[in-house]
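Asks: Sequence plus the predicted model coming up.
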Amino acid sequence: MTKATIYHNPKCGTSRNVLAMIRNAGIEPTVIEYLKTPPSKAETKKLIADAGLTVREALRQKGTPFEELGLDDESLTDDQLLDAIEEHPILLNRPFVVTDLGTKLCRPSETVLDILPGQKGAFTKEDGEAVVDSSGKRVGQ
């Protein structure tokens, strides 16, 4: 049985779709609502590194104080960006998922399928897009 942890925002459709796909794989994940219980700076740094991303790639701009904080300034260090994420957790893009098979920033939501053992049946996203067929296979692959 694969373990999974999702850094989740229940107000985000992508995050809800990812959570549903994890459950469709027969896994009940640990759900961390990261806006209520933000990861530490060290945990955030590890999540980002384990996902193979740069800190800048993990920043969320839309609906955040990204611009008003001047985070588009390329001279800012990773440490400074991580400080901003720690102070404003909404700046961390979501959802991050950690399983025995890896860590991913799951945007688009079907990216989570890369780190799940398999789906138990069909799955259609909230917008109606089918991503898994009735046999549990990823659509379009």
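Replies: That came through fine.
Asks: only C-alpha atoms for contact and neighbour calcs from this point on.
Replies: Noted.
Asks: can you map out the strands along this protein?
Replies: Ranges of strands within the chain are 4-8, 30-33, 96-99, 102-105, 123-124, 130-132, based on DSSP state E.
Asks: What lies in contact with the shortest one?
Replies: So the one you mean is strand 123-124. Residues from elsewhere that reach strand 123-124 (CA atoms under 8 Å, 6 or more residues apart in numbering): Met21, Asn24, Ala130, Val131, Val132, Asp133, Ser134.
Asks: Compare these and tell me which has the most neighbours.
Replies: Met21 (27 neighbours; other CA atoms under 10 Å).
Asks: For that residue, which non-adjacent residue is spatially closest?
Replies: Phe123 (7.1 Å; CA to CA, 6 or more residues apart in numbering).
Asks: What distance do you get for the one you found to His8?
Replies: Distance of Phe123 to His8, given as CA to CA, to the nearest Å: 19 Å.
Asks: contacting residues for Asp133?
Replies: Here Asp133 is in contact with Gly121, Ala122, Phe123, Val139 (CA under 8 Å, 6+ apart).
Asks: Check it against this one:
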Amino acid sequence: MDQGVFHERIIVEMLLHPVLVNRPNVCTQKGVRLCRPSEAVLELLDRSPFRPLCNEDGTSLIDADGRWL
């Protein structure tokens, strides 16, 4: 396969499915991680967020009292 065709196909797929490029790298004192699923970032934080927190699909991750679900 022509390398250019391969790269074009990757770009087309990323445009059609943007979640494929949503791969945040997070770096803290606790380490570096590719944070997918998004809740993987919670393990790298020094403290829990002070409010309820949901991931991108609406699933609750942290309740109103700061407890991880």
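Replies: Cool, the structure landed. Everything numeric in this text was worked out from a predicted model, so none of it was measured.
Asks: Show me which of the contacts of Asp133 of structure 1 is closest to Glu43 of structure 1.
Replies: Phe123 (30.7 Å; CA to CA).
Asks: number of nearby residues for Ser135 of structure 1?
Replies: Ser135 of structure 1: 10 neighbours (other CA under 10 Å).
Asks: Now it: closest residue in space that isn't a chain neighbour?
Replies: Ser135 of structure 1's closest residue in space is Gly121 (CA to CA, 6+ apart), at 5.7 Å.
Asks: How much space separates the one you found from Arg23 of structure 1?
Replies: Going from Gly121 of structure 1 to Arg23 of structure 1 by CA to CA gives 11 Å.
Asks: Which strands and helices lie in contact with the lengthiest helix in structure 1?
Replies: Using DSSP state H to define each element, structure 1 has its longest helix at helix 13-24. When contacts are defined as 3 or more CA pairs under 8 Å, 6 or more residues apart in numbering; DSSP states H and E, helix 13-24 of structure 1 sits against strand 4-8.
Asks: so the strand it packs on corresponds to what in structure 2?
Replies: Alignment of strand 4-8 of structure 1 against structure 2: no match, by TM-score structural alignment.
Asks: in stretch 40-57 of structure 2, what's buried?
Replies: Neighbour counts over stretch 40-57 of structure 2 (16 or more other CA atoms under 10 Å) mark Val41, Leu44, Leu53 as buried.
Asks: now the end-to-end length of that stretch.
Replies: End-to-end distance for stretch 40-57 of structure 2: 15 Å, by CA to CA.
Asks: What is the burial count for Leu82 of structure 1?
Replies: For Leu82 of structure 1, using other CA under 10 Å, the count is 23.
Asks: Excluding chain neighbours, give the residue nearest to it in space.
Replies: Nearest to Leu82 of structure 1 is Lys41, by CA to CA, 6+ apart, at 6.2 Å.
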